[in-house]
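Engineer: model this:
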Amino acid sequence: MSKVAIITDSTSDIPEDLVKKLDIKVIPLSVIFDKEIFLDDGKEITIGEFYKKIRSSEKLPTTTQPTPKDFIEVYTDILKKSESIISIHISKKMSGTINSVELAKKEMPGRDIEIVDSGYVSMALGFLVLKAAQLAQEGKSKEEILKEVYDLKPKIKVLFVPSTLEYLKKGGRIGKAKGLIASLLEIKPILTLHDGEVSQFKTARRWNQAKTELINSMKTMIKNPQNLVVSVGDSDAKEDATEMYERIKETFNPKKILRVDIGAVVGTHLGPGGLCIIFYEE
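Structural biologist: As a prediction, this is how the structure comes out:
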């Protein structure tokens, strides 16, 4: 294990092979269907099972963050092998996870734990964690890693299209896009993250138009496609995500492109059938 351990939570949606390769510790949030509680670890309920359940459930699930005790247990174990911890998490405006982390740190005075509020979720958070973990494996210091993470943060762009606003609205994660609620049902909103919460980016009339608008928006935002790192995520919209993956590859020929499954906690708020494109230029 590296001198600096990198910890995140399950809303980062980082593919499991990269979690293992880069020795990232992922602490799961939980999703609650009525009285059934499942850890968002892909094991207690698989992603496929989750989307099948949410589509058939009359009552929308809720989510809950890990407790301070959960973090204390993980931190205590990791600090037996590592000198310090960088703990990077979902936006404080979207979840109480950072609150649990801060309470855990208070209970561990004198331990070298650095908390980072990513201001993001899903692979926008994930890209920060991957950068930190790569640098940790290279033997970089805590200070060097933090500088790179904070340098990367403003470069990350997030565009996502829910199939419906129902889940964001009912989950209380609609943020600054609440003005869209009264919009015509035909409108497909393209949303982004701004100041740590959901915000309106553009609107399209139909689903296929929204997908094209995603590509067109990327064209205006990307200066050097050869340096482009992209994540194409979906909440049980495999065909659409595969189509977007191929269109992005053909249009931009990015340096790196990942296909990502959006997990249960993020999927609870985005709802099934959504697409999420997250990218930055190295």
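Engineer: from now on I want contacts and neighbour counts done on CA atoms only, so please keep to that.
Structural biologist: Fine.
Engineer: so which residues of the stretch 151-282 of the chain form helices?
Structural biologist: Ranges of helices in the stretch 151-282 of the chain, per DSSP state H, counting those that start in this stretch, are 166-170, 207-221, 238-252, 264-270.
Engineer: ok, and for the shortest one, which residues are buried?
Structural biologist: In this case it means helix 166-170. By neighbour count on 16 or more other C-alpha atoms under 10 Å, the buried set for helix 166-170 is 166-169.
Engineer: with the second one instead?
Structural biologist: If you call a residue buried by 16+ other C-alpha under 10 Å, then helix 207-221 has these buried ones: 207, 210-211, 213-215, 218.
Engineer: compare with the first, here's sequence two:
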Amino acid sequence: MTIKILADSACDLSEHYYNGFDIEMVPLTVHINGNDYKDSIEITPKTVYDALRNGGHAKTSQVSPQTFKTIFTSYAQTNQPLVYLAFSSQLSGTYQTAKMIEQEIKEEYPDAPIHVLDTKCASLGYGLVVLHVAKLAKEGAQLNEIIHAATDHAQHMEHIFTVDDLEYLHRGGRVSRTAAFVGSLLKIKPLLHVDDGKLIPLEKIRGSKKVLKRMLEVMEKRGANFENQVIGISHGDDLERAEQLASLIKEKFNVKEVIIEMVGAVIGAHSGPGTIALFFLNKPYK
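Structural biologist: Purely as a prediction, here's the structure:
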């Protein structure tokens, strides 16, 4: 029986990937202007970015326990193997909720072939892990192969990103009010990465023109075997800069493929418009 891959909406993949590789998606929730929306189903990232630009505030919440219970029960009853690759547990409580429900379901269905993994990844870095594993599942890979590949891919996925306005990270509690104010005043663009699932500042760069060049330098230092990799770029409603970065990468590293997607509504609510993120593996690709 084919192994089903489940992801949540924080992986920032487009619908054609879900359809093309038979990936099931469960949405997180976006709260904006007093209304609740299922991410990528009832709201688009563009709507969130426009609202933020107009002074609106956006919040997000994790997948509900009942949603996981419904999904996991359906797979337990049919005994179809399910692997849920979760958004980083350091950025959302969704993974912990899924693990709790997995244990609950297995009390009733001890042999239920349900597996929940914490990718410790976000946005398209998380999406690339999901896509890699979904391709293996479609090719008929065994469960142990899929779990090993997911774990290995996730462990070695680099996330290098910058935001256009520190104010949005301040609202999400990532930087102080003073840092946000001074950063905006001095046109400082922070470069951040994800380490063990957490957002960690790398350095501060004066001026947006230097940021893309610096991202390439970090990529060259940390990455490996680019010609056999799929590189990911996600953006906060700034396709022009994302395509500029993709062009620089193709020219410099002769990469196999670059996927460009918009940062989804859930992550975009915290990172804001103008975010540019780069994702690649830091070890030779198997």
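Engineer: do you know which of the helices of the stretch 151-282 of structure 1 lies nearest residue 22 of structure 1?
Structural biologist: Smallest distance to residue 22 of structure 1 across these (C-alpha to C-alpha): 22.4 Å, for helix 264-270.
Engineer: other residues contacting that closest one?
Structural biologist: 10-11, 29-31, 40, 47, 50-51, 54, 60-63, 121-122, 162, 165, 167-168, 171, 173, 235 (C-alpha atoms under 8 Å, 6 or more residues apart in numbering).
Engineer: check the gap between residue 24 of structure 1 and residue 80 of structure 1 for me.
Structural biologist: According to C-alpha to C-alpha, to the nearest Å, residue 24 of structure 1 and residue 80 of structure 1 sit 16 Å apart.
Engineer: oh, I was asking about residue 26 of structure 1
Structural biologist: 17 Å.
Engineer: when the two are compared, which one has more neighbours?
Structural biologist: Counted by other C-alpha atoms under 10 Å, residue 26 of structure 1 and residue 80 do not tie: residue 26 has more neighbours, with 21 against 9.
Engineer: summarise which helices and strands the helix or strand encompassing the more buried one is packed against.
Structural biologist: Per DSSP states H and E: residue 26 of structure 1 is located in strand 25-27. Helices and strands touching strand 25-27 of structure 1, by 3 or more C-alpha pairs under 8 Å, 6 or more residues apart in numbering; DSSP states H and E, are strand 4-9.
Engineer: average offset of whatever helix or strand comes next after the strand it packs on relative to structure 2?
Structural biologist: Heading C-terminal from strand 4-9 of structure 1, the first helix or strand you meet, by DSSP H and E, is helix 16-21. Its aligned residues in structure 2 lie a mean 1.3 Å from helix 16-21 of structure 1 after superposition (mean C-alpha distance after the TM-score superposition for structure 1).
Engineer: what residues does helix 16-21 of structure 1 touch?
Structural biologist: Counting by C-alpha under 8 Å, 6+ apart, 25-26 sit against helix 16-21 of structure 1.
Engineer: quick one, what contacts the corresponding residue of structure 1 for residue 68 of structure 2?
Structural biologist: By TM-score structural alignment, residue 68 of structure 2 lines up with residue 71 in structure 1. Listed by C-alpha under 8 Å, 6+ apart, the contact partners of residue 71 of structure 1 are 27, 100-101, 104.
Engineer: ok, residue 146 of structure 2 touching residue 135?
Structural biologist: No. Using C-alpha atoms under 8 Å, residue 146 of structure 2 is not in contact with residue 135, being 9.7 Å away.
Engineer: show me which of those two is the more surrounded one.
Structural biologist: Neighbour totals were compared for residue 146 of structure 2 and residue 135, and residue 146 leads with 21 against 17 (other C-alpha under 10 Å).
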